[in-house]
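Participant: Next come a sequence and a model predicted from it.
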Amino acid sequence: MFNRRLIAAALRIAFITGACVTHPLHAQVAAPEYGVRLESAATGSSVRRYNLAPSPVPINRSFSELSAEERDTVRLWFESLKTSEEPPYPVEGLRPIYAAISKAQQFILTWGRLKARAWIDVTGNVDRIEFFELPDPRLREVVTATLFPMKFKPALCAGRPCEMEFPIDVTFKSP
């Protein structure tokens, strides 16, 4: 028979060193991210700053992973969303959109606001994109190339998938 004290000590050591494998239900969720940081810090600093204004909701979460309060924040992005409706949302969260736009911005070196609207069809695919504000016309290609292959959770109208727009509103911070 195993010595109970020996087993208890081994379990304490394994727990302290992190050697225990946790059950998937008890696994920690990644910390929420609200923006994409620059790849390197500015000269004389060790802090990598955001070059895009941070999002009001975590960008590394799908719609179902957002808290009820965060989902309500997303709902505010839609002007006439009824209580029985649910908005479209990127399956992988906002991070892929923010990351692509951030990387392009670092290359283009433009500042200002990008406002667009992507129409998401009933299957969760981007149907078309309308642009309202562009600080640089080259960003149109980046946004288009990023959004068209992306998969979205389709909007729900009265419990059924429906077409709805998804707003893109990003502000590029000045250096």
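Facilitator: Nice, thanks for sending it over.
Participant: Could you use CA atoms for every contact and neighbour count after this?
Facilitator: Noted.
Participant: Helices of the protein, start to end?
Facilitator: 4-17, 68-75, 95-108, 138-147 (DSSP state H).
Participant: Residue 125 against residue 155, yeah?
Facilitator: No. Using C-alpha atoms under 8 Å, residue 125 is not in contact with residue 155; the gap is 10.9 Å.
Participant: this is the other structure I want to compare:
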Amino acid sequence: MRITLVLGALLALSTGLAHGQEYTMKAEEAQTGSHLKRNTTRLHFPPDKTYAELPEADKARMRAMYEAMGPNDEPPYPLRGYGKLLRSISTAGGALQVEGVIEMGVIVGTDGRANEVKVYRSPDARTTTAMASVLMLEKYKPAVCDGKPCVQEFPFAMEFNLENQQLKTYR
């Protein structure tokens, strides 16, 4: 079974991210009988860029997801970009054969390590455990508040759908 990811769908609609550029990721391998790799992920931020490498427009859209973030503040962000994180999430989700929405918040410390994962919504306990494990193992760029690293939550949400359906990641 294949899983398809769409990053930013619900959050994009609620925060205006839908007006920004859309990026895609391709499957690591082509389907049987084809040499073409299918798009498996649609995101609102480039999967292969770190926060520092994001275009200013993408940085501004990312900051807009937070209520009181100033122009010189920065949110936490996956250290190697979204691509590696989403591949790990996709692998875990595919193994679980899960359907449903998961919403979590990763508390990222000043050292860029995940200190805790808050679960807001999950299809089941297995999915919660698997996704929390992946998010806890990820390294993050810490948030910056007034020029100093600070503790802040990195929101993450995804909708899992099996074979030939779209899987939507919200944050």
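Facilitator: Received, thanks. Because the structure is predicted, anything quoted here is derived from the model rather than measured.
Participant: dump the residue contacts of residue 70 of structure 2.
Facilitator: With contacts defined as C-alpha atoms under 8 Å, 6 or more residues apart in numbering, residue 70 of structure 2 is in contact with residue 63.
Participant: Please say which position in structure 1 it maps to.
Facilitator: Aligned counterpart of residue 70 of structure 2 in structure 1: residue 82 (TM-score structural alignment).
Participant: Quick check: its match vs residue 67 of structure 1, distance?
Facilitator: Separation of residue 82 of structure 1 from residue 67 of structure 1 (C-alpha to C-alpha, to the nearest Å): 19 Å.
Participant: when you align them, which residue in structure 1 goes with residue 49 of structure 2?
Facilitator: By TM-score structural alignment, residue 49 of structure 2 lines up with residue 61.
Participant: The residue nearest to that match when sequence neighbours are not counted: what's it in contact with?
Facilitator: Sequence neighbours aside, residue 93 is the residue nearest to residue 61 of structure 1 in space, at 4.9 Å (criterion: C-alpha to C-alpha, 6 or more residues apart in numbering). Contact analysis of residue 93 of structure 1 by C-alpha under 8 Å, 6+ apart lists 59-63.
Participant: Isn't residue 9 of structure 2 up against residue 168?
Facilitator: Yes. Contact status for residue 9 of structure 2 versus residue 168: in contact at 6.1 Å, counting by C-alpha under 8 Å.
Participant: quick one: stretch 6-20 of structure 1 to chain centroid distance?
Facilitator: On the basis of C-alpha atoms, centre = their mean, to the nearest Å, stretch 6-20 of structure 1 sits 36 Å off its chain's mean C-alpha point.
Participant: which bit of structure 2 covers it?
Facilitator: Under TM-score structural alignment, there's no match for stretch 6-20 of structure 1.
Participant: can you check stretch 120-134 of structure 1 too?
Facilitator: Taken onto structure 2 by TM-score structural alignment, stretch 120-134 of structure 1 occupies residues 108-122 there.
Participant: Buried residues in that stretch, which are they?
Facilitator: 108-110, 112-114, 117, 119, 122 (16 or more other C-alpha atoms under 10 Å).
Participant: for stretch 66-78 of structure 2, same thing?
Facilitator: Neighbour-count burial for stretch 66-78 of structure 2 flags 69, 73-78 (criterion: 16+ other C-alpha under 10 Å).
Participant: can you map out the strands along structure 2?
Facilitator: 5-7, 23-26, 39-43, 77-78, 100-108, 114-121, 140-141, 143-145, 148-150, 152-160, 168-169 (DSSP state E).
Participant: any idea how far the closest residue to residue 66 of structure 2 other than its chain neighbours is from residue 133 of structure 2?
Facilitator: Leaving aside its sequence neighbours, residue 66 of structure 2 sits nearest to residue 75 (C-alpha to C-alpha, 6+ apart; 7.9 Å). From residue 75 of structure 2 over to residue 133 of structure 2 the distance is 21 Å, taken as C-alpha to C-alpha.
Participant: picking up where we left off before, for the residue nearest to residue 66 of structure 2, give me its contacts.
Facilitator: Contacts for residue 75 of structure 2 were tallied using C-alpha under 8 Å, 6+ apart; they are 62-63, 66, 69, 142-144, 152, 154.
Participant: Show residues contacting the match of stretch 120-134 of structure 1.
Facilitator: Here stretch 108-122 of structure 2 makes contact (C-alpha under 8 Å, 6+ apart) with 76, 100-107, 128, 132, 135-143, 149-154.
Participant: Return the members of those residues classed as buried.
Facilitator: So, by 16+ other C-alpha under 10 Å, the buried ones in the contacts of stretch 108-122 of structure 2 are 76, 100-107, 128, 132, 135-136, 138-143, 149-154.
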